[in-house]
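1. let's see this in three dimensions:
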Amino acid sequence: MIRVLIVDDEELVRAGLRLILQSSDDILVVAEATDGGGAIAAVRRHRPDVILMDVRMPGCDGMTAAEQIRDIDRTAKIIMLTTFDLDEYVHRALRAGAVGFLLKDIRPRDLISAVSTVASGSAILAPTVTKRLISTFTERDGNAMKAARAQLSILTDREIDVVDAVARGLSNAEIGRDLAISEGTVKAHISRSLAKLGLSNRVQIAILAYEARREQS
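-> Predicted coordinates:
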């Protein structure tokens, strides 16, 4: 059973999300919160597997909460709920350890699938909306590009190949087929790259790759 915490300051949004998620036999909504402060308290009390959290809320917002939740429980998977006009906020949230983000007009079945995906240890990193948004707000800072390239220089050539594939939104199985290596080897490369780079998840790897201008069209 996947334990979910819903965080949004709008009651109707929370009710809609809860109704959708609880239609799945594999998902249990264990708590709700109206702001980041409430989310932090709920994480301490309920230890949810997945947190669906709005980016912009009064008081303690989603980004601040994500940064603090990461220190409280690194196993919790945070998915930010956002709209296209919040790119900069999403960037900060992803850096804080969120595993991805969803637009609020997501279809019910896709929401359920997304929660299941992140609960299993993967990230919400489709090579469509997510790639476009990350690419947009990481191409503005030349200093960030230089720093990212320096950070990635500690990886081996094969690890760089895997990082590039992750940034393109490929699954482990797809990366294995592209690089002619086993899925287990892909996982090992990703784990070693995360450890070397001091990162928490695949989304952060993808951001770093985009900042280094390593993305592929």
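2. C-alpha only now, for contacts and for neighbours.
-> Noted.
3. where do the helices sit along this protein?
-> Using DSSP state H, the helices of the chain run over 11-21, 36-46, 62-72, 87-95, 108-119, 129-138, 142-152, 157-167, 172-179, 183-197, 202-211.
4. among these, which is the most enclosed?
-> helix 202-211 (a mean of 25; mean count of other CA atoms under 10 Å).
5. helices and strands around it, which ones?
-> Contacts defined by 3 or more CA pairs under 8 Å, 6 or more residues apart in numbering; DSSP states H and E place helix 202-211 against helix 87-95, helix 129-138, helix 142-152, helix 157-167.
6. picking up where we left off before, could the helices of the chain go into JSON lines alongside distance to residue 4?
-> Formatted as JSON lines, those follow (distance: least, CA to CA, whole Å):
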{"stretch": "helix 11-21", "distance to residue 4": "9"}
{"stretch": "helix 36-46", "distance to residue 4": "9"}
{"stretch": "helix 62-72", "distance to residue 4": "14"}
{"stretch": "helix 87-95", "distance to residue 4": "18"}
{"stretch": "helix 108-119", "distance to residue 4": "8"}
{"stretch": "helix 129-138", "distance to residue 4": "22"}
{"stretch": "helix 142-152", "distance to residue 4": "33"}
{"stretch": "helix 157-167", "distance to residue 4": "26"}
{"stretch": "helix 172-179", "distance to residue 4": "25"}
{"stretch": "helix 183-197", "distance to residue 4": "26"}
{"stretch": "helix 202-211", "distance to residue 4": "20"}
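7. apart from its neighbours in sequence, what residue is nearest residue 211?
-> Of all residues beyond its chain neighbours, the one nearest residue 211 is residue 145 (4.8 Å), with distances taken as CA to CA, 6 or more residues apart in numbering.
8. the one you found and residue 214 touch, don't they?
-> No: between residue 145 and residue 214 there is no contact under CA atoms under 8 Å: 9.8 Å.
9. contacting residues for the residue nearest to residue 211?
-> Residues in contact with residue 145 (CA atoms under 8 Å, 6 or more residues apart in numbering) are 139, 211, 212, 213.
10. here is the second sequence; please produce its structure so I can put it next to the first one:
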Amino acid sequence: MIRVCVTDDQTLVRQGILSLLRLADDVMVVAEASDGDESLAAIGRHQVDVLLLDLRMPGRDGIATLEALQERGIEVPTLVLTTFDDDELVLRALRAGARGYLLKDVTLGQLVGAIRTLAGGGTLVQPALTERLLRAVNALPGGYPAWATPTGTDPAIAHPIDDLPPPVPLTSRELEILRLLAGGFNNREIADAMYLAEGTVKNHVSSVLAKLHVRDRTRAVLRALHLGLLTERPPGR
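-> Presented below is the predicted three-dimensional model:
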């Protein structure tokens, strides 16, 4: 049974999600919260396998909640449910460690499937969300926000994503490391999760950046979204 905490400040939305999840045989809602503080308290009281988290909430919002989880060393796979009215907010959630992203108009099957994916250690980005995110990025002057310019490119003359050289295919291990990067894991955490030496992980991360022709982790995740690498299920799951 997958234990879930649902966090959303809109009562009707939250109750609707709860009602839907009760229809899934392998999902059990163990807690609900209306803001980040209640969510953190609930996670402290209950064993939670997956956190469903709204981004825009009064008080401690979704981003601040993700950051608090990281600061406290609490590793709960977090699925962001958003209306996607702020593209940069979703990028911030990615950098803050969210493992999945869905629009609030998804079906019950899509929602439960995403919960199962995160509970199994995977990551998931809804294709429609990915496409809109990429359109937003490409619509910016120069095609990239300041933090996401391609390797060796002056931000003032940055090229669009499509102008990057074709990527070199990643190995299965590099793909898994890329998914963990998207989840906000650092080298030590990746090493622990994959039973590797931290130096080995560092070498793999460098290889991923080189193959994707980017210069840091955030750019790697952004390009992975563009290429659809994070919408694929990990091998064997």
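11. please state their TM-score.
-> Once superposed, chain against chain, the TM-score is 0.70 (TM-score structural alignment, normalised by the length of the first structure); 180 aligned residues with a CA RMSD of 3.2 Å.
12. rewinding a little: wait, which of the helices of the first structure is closest to residue 29 of the first structure?
-> helix 11-21 (6.6 Å; CA to CA).
13. average offset of the closest one relative to the second structure?
-> Compared with the second structure after fitting, helix 11-21 of the first structure has a mean deviation of 1.0 Å; criterion: mean CA distance after the TM-score superposition for the first structure.
14. so what touches that helix?
-> Contacts with helix 11-21 of the first structure, where a contact means CA under 8 Å, 6+ apart, come from 6, 7, 8, 27, 28, 29, 32, 108, 111, 112.
15. any idea which helix is longest in the second structure?
-> Per DSSP H, the second structure has its longest helix at helix 198-212.
16. in the first structure, point out the residues matching that helix.
-> Here helix 198-212 of the second structure fails to align to any part of the first structure, judged by TM-score structural alignment.
17. which parts of stretch 202-214 of the second structure are buried?
-> By 16 or more other CA atoms under 10 Å, the buried positions in stretch 202-214 of the second structure come out as 202, 204, 205, 206, 207, 208, 209, 210, 211, 212, 213, 214.
18. ok, now which ones touch the residue most central in space within the first structure?
-> By CA atoms, centre = their mean, the first structure has its centre lying nearest to residue 99, at 1.6 Å. Contacts for residue 99 of the first structure (CA under 8 Å, 6+ apart) come out as 77, 78, 79, 118, 122, 123, 124, 201, 202, 203.
19. in CSV: these, plus distance to residue 52 of the first structure.
-> Shown next, in CSV, are those (distance: CA to CA, whole Å):
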residue, distance to residue 52 of the first structure
77, 9
78, 6
79, 5
118, 11
122, 15
123, 13
124, 12
201, 17
202, 18
203, 16
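20. and which of those residues is nearest residue 85 of the first structure?
-> residue 79 (17.0 Å).
21. wait, the closest one touches residue 49, no?
-> No: at 11.0 Å, residue 79 of the first structure does not count as touching residue 49 under the criterion of CA under 8 Å.
22. so which of those two has more stuff around it?
-> More crowded of residue 79 of the first structure and residue 49, by other CA atoms under 10 Å: residue 79, with 27 against 22.
23. distance of that one from residue 99 of the first structure?
-> Look at residue 79 of the first structure and residue 99 of the first structure: by CA to CA, to the nearest Å, they are 6 Å apart.
24. list the contacts for the equivalent of residue 51 of the first structure over in the second structure?
-> Alignment note (TM-score structural alignment): residue 51 of the first structure maps to residue 51 of the second structure. Applying CA under 8 Å, 6+ apart, we find residue 51 of the second structure in contact with 4, 5, 6, 7, 76, 77, 78, 79.
25. now the residues you listed as a markdown table including distance to residue 168 of the second structure?
-> Below are those laid out as a markdown table (distance: CA to CA, whole Å):
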| residue | distance to residue 168 of the second structure |
| --- | --- |
| 4 | 38 |
| 5 | 39 |
| 6 | 39 |
| 7 | 39 |
| 76 | 32 |
| 77 | 29 |
| 78 | 30 |
| 79 | 29 |
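26. of those residues, which ones are shared with the first structure?
-> Cross-checking those against the first structure gives 4, 5, 6, 7, 76, 77, 78, 79 as conserved contacts, using both residues aligned by TM-score structural alignment, their matches' CA atoms under 8 Å.
27. now do the contacts for the second one.
-> When contacts are counted by CA under 8 Å, 6+ apart, residue 5 of the second structure is found next to 29, 30, 31, 32, 33, 39, 42, 43, 48, 50, 51, 52.
28. how close does the aligned partner of the fourth one in the first structure sit to residue 59 of the first structure?
-> Superposed on the first structure with TM-score structural alignment, residue 32 of the second structure falls opposite residue 32. The gap separating residue 32 of the first structure from residue 59 of the first structure is 16 Å, by CA to CA.
29. and if you look at residue 173 of the first structure?
-> Relative to residue 59 of the first structure, and taking CA to CA, residue 173 of the first structure is found at 42 Å.
30. same question, residue 91 of the first structure
-> 20 Å.
31. hang on, the earlier thing: in PyMOL, select just the buried ones from the contacts of residue 145 of the first structure.
-> Here is the PyMOL command that picks out the buried ones among the contacts of residue 145 of the first structure, judged by 16+ other CA under 10 Å:
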select buried, resi 211+212+213
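32. can you say which two of the contacts of residue 145 of the first structure are spatially most distant?
-> 139 and 212 (8.9 Å).
33. so between residue 32 and residue 59 of the first structure, which is more surrounded?
-> Neighbour count, other CA under 10 Å: between residue 32 of the first structure and residue 59, residue 32 has more, with 22 against 11.
34. contacting residues for the more buried one?
-> By CA under 8 Å, 6+ apart, the residues touching residue 32 of the first structure are 5, 6, 7, 8, 14, 39, 42.
35. swap in residue 117 of the first structure?
-> Counted by CA under 8 Å, 6+ apart, residue 117 of the first structure has contacts 123, 124.
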